[in-house]
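Visitor: mind folding the following:
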Amino acid sequence: MTDVWGDRGVFRPRELGQPSRAAGQPWRLDAVADVPDTVLDAARVGTLEVRAASARGAGHRSLGEVRQDAMAVADLGGRYVLMAVADGFGAASHAHRGAQLAVRHALSYLTWALPGADLDAVDMVSALRQADRVVREAGPNPECRRTTLTVAAVELGWSGQGHRYRAVRVGNSPAMMLSDEVFLPLFGNRGADADLLPSPRGPADGVRGVLRPGEALVIATAGLGTPARKSPIGTYLTQAWAEPPGPVAFLHHLQFDLRAFDDDRTAVVVWAR
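Guide: Got it, this is the predicted structure:
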């Protein structure tokens, strides 16, 4: 046995400055058996490369607390890549349940609505409404399931000029375009007290555009998206994601170590090759 904790060698998280105290502590199991520490997915869909991961932050790991982020991705008949991320509100006791329900039911709605329809004609906000209803009605005290939700759909091979996309969100989870090694935000800034599911008071944000070859569409929770807009984390990730990494390498990129950035980290990235 050894008192040293954590991975070594090539698996050691990349230190980008003063290391986090929590990151050096042993991980602890949480009491929620059906929410694993980490989830990872990856795929090639036509000329798109998809990577998706959600991992507990060092703060939750060291305290034995459940991961409050959630993500989901789907290939809809080789025509659309669907993606969703949710960032459970830290003070809500069942935020992880709200986040899980939100991503699952938002993509379920799009899976029903998109086949046979044009992307421009689909009411993307209805995916948020469907998620909101399920999160609100999942049990007593809806406020204990508060969460952000961002949903996006990318259509393959639009007119030979790239891939059309649309994205909508409730809350302040960021979406970005990675182009020429720069993260370009797609939504305006929202404060930490931005509306959340269930029953948001304000309107949803929406954006549409074209994902062109050499670019990547990124939707993320604040634990990754906020530091990605800062140096040195932004510099590290733009270089690491200049080309689609392998699935394990992608997960390793999310495990960077920097003091004050200990939140859960979730990102879905779609590269146009």
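Visitor: CA only for contacts and neighbour counts going forward, please
Guide: Fine.
Visitor: now for Val10, how many residues are close by?
Guide: Neighbours of Val10 under the rule other Cα atoms under 10 Å: 8.
Visitor: before we move on, what SS does it have?
Guide: The three-state label given to Val10 by DSSP: H, G, I helix; E, B strand; the rest coil is helix.
Visitor: for Pro232, see how far away it is.
Guide: 20 Å (Cα to Cα, to the nearest Å).
Visitor: repeat for Gly202
Guide: Taken as Cα to Cα, the span from Gly202 to Pro232 is 34 Å.
Visitor: now do the helices in the protein.
Guide: Taking DSSP state H as the test, the helices found in the chain are 58-63, 95-113, 125-137, 222-228, 233-240, 247-254.
Visitor: report the buried residues of the first one.
Guide: Same thing as helix 58-63. 58-62 (16 or more other Cα atoms under 10 Å).
Visitor: another one to check against the first:
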Amino acid sequence: MALFPHRRSEDGPKERRRVPPPAPAPDLYRKEPAGPGPADGTPAAVTAPAPPRGELADDWRPISVDGAVPAFDPRPPTGGLSYRPDTVCDGWSTGELDLRLASVRGYAHRAEGRPREDDAAAAWDELTGAVVFAVADGVSDAREPHIGSQLACRSAVDELLAQVRASGGFVTDWHKLLGTVHWQLVEQARRILHTPDNPSVDDTAALLATTLVAGAATPTPEGVRVTLVSVGDSGVWVIKNQEVYPLKGGKSFGADGLLSSAVRPMPYVPADLGPFEYLLDPGSVLLVGTDGFGDPVGDGRGAVARLCVQELSRPLPPLAFAYTLDFYRETFDDDRTLVALWPRGGASGAVR
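Guide: Now for the predicted structure:
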């Protein structure tokens, strides 16, 4: 399809044209001040006048970082799915953390009628205050990538939650975590293929391959301790001191200076597994996302990074978070998924 004829896989210092800063998202939460209440002193209801016909729809047009947003009606996803929503979002707060989560179908998949292949999940342990999370990106070359990403996230969060509940808030066995996801994918592949025996890892990958970032954010006296593992090219960033800094994962640069899209996803389990740890200071924001977010963010010095600093430095309502993630930047048309965590209170210190 000619809608997206030229794809780009890098950002940052190689930009050659000036990109104007993105327009701020519309203020969708304005309310008119309440008028005088009834004579009995009951406060008057706070209402806002209805916008003129068509104005509200204009407010919800995608944020354009650069390029003209293509005008087309998204096609429904095909492939035998009973239901696979274009966009999902969630958001809640604990005593120590604010969480927002969103996954949106990319512009290319909307135009082609393909399902959203990304997914995410999160949960909270009430006793320890730990928040566990997972973000996955189904590999497009697989036959059922959307099933792989969803299963990887759900099974990872279930295992993470069991471990933090058993250990006082921390993940203690990362090999067991990835082993659990591995076997869930293999078992699902067996059911899809209708075979009596479990399929090989290669056959499972051909059907359900997916990247995965999974971990826990645990409040401690020193701050929020984040520990996680990453398989594939999904990544982790932090917003700190009005800048976006890559922390873990994402695509790597090849010898030609271009970003590499080669990944070795789940169900393969890396032999050199080692968790990444980070102390999330108050005033900073942890971002865990797929490459649909990471590629346009690049090295953190481009227009999309400026949009993140402008809009994500404080918790947004969940719908506004999803709306911001659904920005348009020319040629970056992949599905996008992002989990954001804000520690509550305080100002941030220096970058670690």
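Visitor: trace Met83 of structure 1 over to structure 2, please.
Guide: Under the alignment (TM-score structural alignment), Met83 of structure 1 maps onto Phe133 of structure 2.
Visitor: burial measure for that match, as a count.
Guide: Number of residues near Phe133 of structure 2 (other Cα under 10 Å) recorded here: 28.
Visitor: repeat for Val201 of structure 2
Guide: 19.
Visitor: kindly report the same for His146 of structure 2.
Guide: Residue neighbour count, defined by other Cα under 10 Å, stands at 27 for His146 of structure 2.
Visitor: what lines up with it in structure 1?
Guide: In structure 1, His146 of structure 2 lands on His96 (TM-score structural alignment).
Visitor: now that match: how far from Val170 of structure 1?
Guide: Per Cα to Cα, His96 of structure 1 is found 16 Å from Val170 of structure 1.
Visitor: then Trp27 of structure 1?
Guide: Trp27 of structure 1 sits 31 Å away from Val170 of structure 1, going by Cα to Cα.
Visitor: same question, Thr221 of structure 1
Guide: Separation of Thr221 of structure 1 from Val170 of structure 1 (Cα to Cα) stands at 12 Å.
Visitor: just Arg21 of structure 1 next, same as before
Guide: 32 Å.
Visitor: neighbour count: the two, which is higher?
Guide: Between Arg21 of structure 1 and Val170, Val170 has the larger neighbour count (other Cα under 10 Å), namely 27 against 15.
Visitor: hmm, the match of Met83 of structure 1 is touching Asp125, no?
Guide: No - counting by Cα atoms under 8 Å, Phe133 of structure 2 does not reach Asp125; the two are 11.5 Å apart.
Visitor: how close does the residue nearest to Pro200 of structure 1 when sequence neighbours are not counted get to Thr148 of structure 1?
Guide: Of all residues not flanking Pro200 of structure 1 in the chain, Val170 sits nearest, at 7.5 Å (Cα to Cα, 6 or more residues apart in numbering). Val170 of structure 1 sits 6 Å away from Thr148 of structure 1, going by Cα to Cα.
Visitor: any shared contact partners between these two?
Guide: Between them, Val170 of structure 1 and Thr148 share these contacting residues under Cα atoms under 8 Å, 6 or more residues apart in numbering: 195-197.
Visitor: out of the residues you listed, which is most surrounded?
Guide: That'd be Leu197 among the shared contacts of Val170 and Thr148 of structure 1, by other Cα under 10 Å, with 29 neighbours.
Visitor: to which residue of structure 2 is that residue aligned?
Guide: Per TM-score structural alignment, Leu197 of structure 1 is aligned with Met266.
Visitor: I figured its match hits His182, correct?
Guide: Yes - with contact defined as Cα under 8 Å, Met266 of structure 2 counts as touching His182 (6.6 Å).
Visitor: all strands of the stretch 251-352 of structure 2, in order?
Guide: 276-280, 285-289, 328-329, 336-343 (DSSP state E, counting those that start in this stretch).
Visitor: the residue lying closest to Thr172 of structure 2 once chain neighbours are set aside: how many residues sit nearby?
Guide: Residue nearest to Thr172 of structure 2 in three dimensions, not counting chain neighbours: Gln163, with 6.6 Å by Cα to Cα, 6+ apart. The tally of other residues near Gln163 of structure 2 (other Cα under 10 Å) stands at 19.
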